[in-house]
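Colleague: all I have is the shape, not the residue letters:
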């Protein structure tokens, strides 16, 4: 089971079934802010939805297809960071993330994503990490830009968000480029 202590207060670890209520509380508390960019918010209506999500996450991890981690501040679940899908044949993965707005702007997500980059390149021996973010989502885009990803292009109308399509910026980072 993946478990990493970022600092005295922050831990990222694999989500467990026992985290379902805490996950739902965090989503519920942040629903208004998260809804702006995350299409799955509308389908997360009760703790059982989080339980089903965590079950899928555990299955994906067991099959080595994905890895979904909770971000905990002093044992309080404040967000998630994940490998959406691990493409073993091509040595690549895509990182996704979200964070309780009360913890944004404090370096939490940058630190969590940095751990996942290290793990992808040094432990999993992948060659490429990608992050996609809506063109207007400046907070989300700041993470790969801060971590020296290359902006590779725009996927026009790449994501359906409730009632419209969003263009996505694609950022990529290769193992040979990662030094910190």
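Modeller: Looks like it arrived, so ask away. Note that the structure is a prediction, hence the values are computed from the model and not measured.
Colleague: going by C-alpha atoms from here, please, whenever you check contacts or count neighbours.
Modeller: Noted.
Colleague: tell me how many other residues surround residue 68.
Modeller: Neighbours of residue 68 under the rule other Cα atoms under 10 Å: 27.
Colleague: how about it, nearest residue that isn't a chain neighbour?
Modeller: Leaving aside its sequence neighbours, residue 68 sits nearest to residue 82 (Cα to Cα, 6 or more residues apart in numbering; 4.4 Å).
Colleague: same check on residue 148?
Modeller: residue 173 is the one closest to residue 148 (Cα to Cα, 6+ apart), at 7.7 Å.
Colleague: and what of residue 113?
Modeller: Leaving out its chain neighbours, residue 113 is closest to residue 81 (Cα to Cα, 6+ apart), at 7.1 Å.
Colleague: included below, for side-by-side comparison, is a second structure:
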């Protein structure tokens, strides 16, 4: 599967990508204050997900962000979240992105997030795609607005990271926006 934009495109993971992303998740140059959540088995879960469905499923998925020069810029993922007390018919998707340092600030993030939201709306009967980011992550907030997301508000002290609680800003994009 390929999703094309002017600056970058999204493609499915390959077996060859898995060691690259495993190394990136342990590389101090890649990890920032916004994407380090401690040492965990996240890479093994990703490998398991790849074996199960190629990391493209109805509840969770991940794609590789590629430049048109065929360089890996990072990855983008989605996960199903519930929007109400019942599990049926009230779900949305939450998306997240991580770009390599040399590919930040070039418009890949906003384009990748726009492409993923378009894909999710085209394939799934959801009304909403949302994203959260740290209240101090101004570049990501700008990227979300550029991708067509609307700032909704602040979730106070909702994320435990790096030994402290952090406020997160919620952005959403509704079907048809």
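Modeller: Good, I have the coordinates. None of these values were measured; they are calculated from a predicted model.
Colleague: about what we covered before: from residue 64 of the second structure, how far out is the counterpart of the residue nearest to residue 113 of the first structure in the second structure?
Modeller: Structural alignment (TM-score structural alignment) places residue 81 of the first structure against residue 76 in the second structure. Residue 76 of the second structure is 6 Å from residue 64 of the second structure, where distance means Cα to Cα, to the nearest Å.
Colleague: tell me which of the two has more neighbours.
Modeller: Neighbour count, other Cα under 10 Å: between residue 76 of the second structure and residue 64, residue 64 has more, with 24 against 20.
Colleague: which residues does the top helix by length along the second structure contact?
Modeller: In the second structure, assigned by DSSP state H, the helix with the most residues is helix 108-123. Helix 108-123 of the second structure has contacts (Cα atoms under 8 Å, 6 or more residues apart in numbering) with 3-5, 7-10, 65, 67, 73, 76, 93, 95, 97, 99, 126-127, 129, 140, 143-148, 173, 175.
Colleague: all strands for the first structure, in order.
Modeller: For the first structure, the strands defined by DSSP state E occupy 3-5, 10-14, 67-73, 76-87, 92-99, 128-134, 150-161, 164-174.
Colleague: those strands: which one's closest to residue 26 of the first structure?
Modeller: Evaluated over the strands of the first structure, closeness to residue 26 of the first structure peaks at strand 76-87, with 6.4 Å, by Cα to Cα.
Colleague: ok now that closest one, how far from the chain's centre?
Modeller: Distance of strand 76-87 of the first structure from its chain centroid, counting by Cα atoms, centre = their mean, to the nearest Å, is 4 Å.
Colleague: helices or strands up against that strand?
Modeller: Here strand 76-87 of the first structure touches helix 20-35, strand 67-73, strand 92-99, helix 108-118, going by 3 or more Cα pairs under 8 Å, 6 or more residues apart in numbering; DSSP states H and E.
Colleague: pick the most buried one from these.
Modeller: For these, the largest average neighbour count (mean count of other Cα atoms under 10 Å) is found in strand 67-73, namely a mean of 24.
Colleague: check which helices and strands it is in contact with.
Modeller: The contact analysis (3+ Cα pairs under 8 Å, 6+ apart) places strand 67-73 of the first structure against strand 10-14, helix 47-62, strand 76-87.
Colleague: orientation of that strand relative to helix 20-35 in degrees?
Modeller: Relative orientation of strand 67-73 of the first structure with respect to helix 20-35: 90 degrees, computed using axes from the mean of the first three to the mean of the last three Cα atoms, to 10 degrees.
Colleague: who's in contact with strand 67-73 of the first structure?
Modeller: So strand 67-73 of the first structure is contacted by 2, 9-15, 57-58, 60-61, 77-85, 112 (Cα under 8 Å, 6+ apart).
Colleague: out of those, which are buried?
Modeller: Buried subset of the contacts of strand 67-73 of the first structure (neighbour count, 16 or more other Cα atoms under 10 Å): 10-15, 57-58, 60-61, 77-85, 112.
Colleague: my guess is the residue nearest to residue 113 of the first structure contacts residue 95. True?
Modeller: Yes - Residue 81 of the first structure is within contact range of residue 95, at 7.1 Å (criterion: Cα atoms under 8 Å).
Colleague: so how far is residue 166 of the second structure from residue 67 of the second structure?
Modeller: Distance from residue 67 of the second structure to residue 166 of the second structure, by Cα to Cα: 32 Å.
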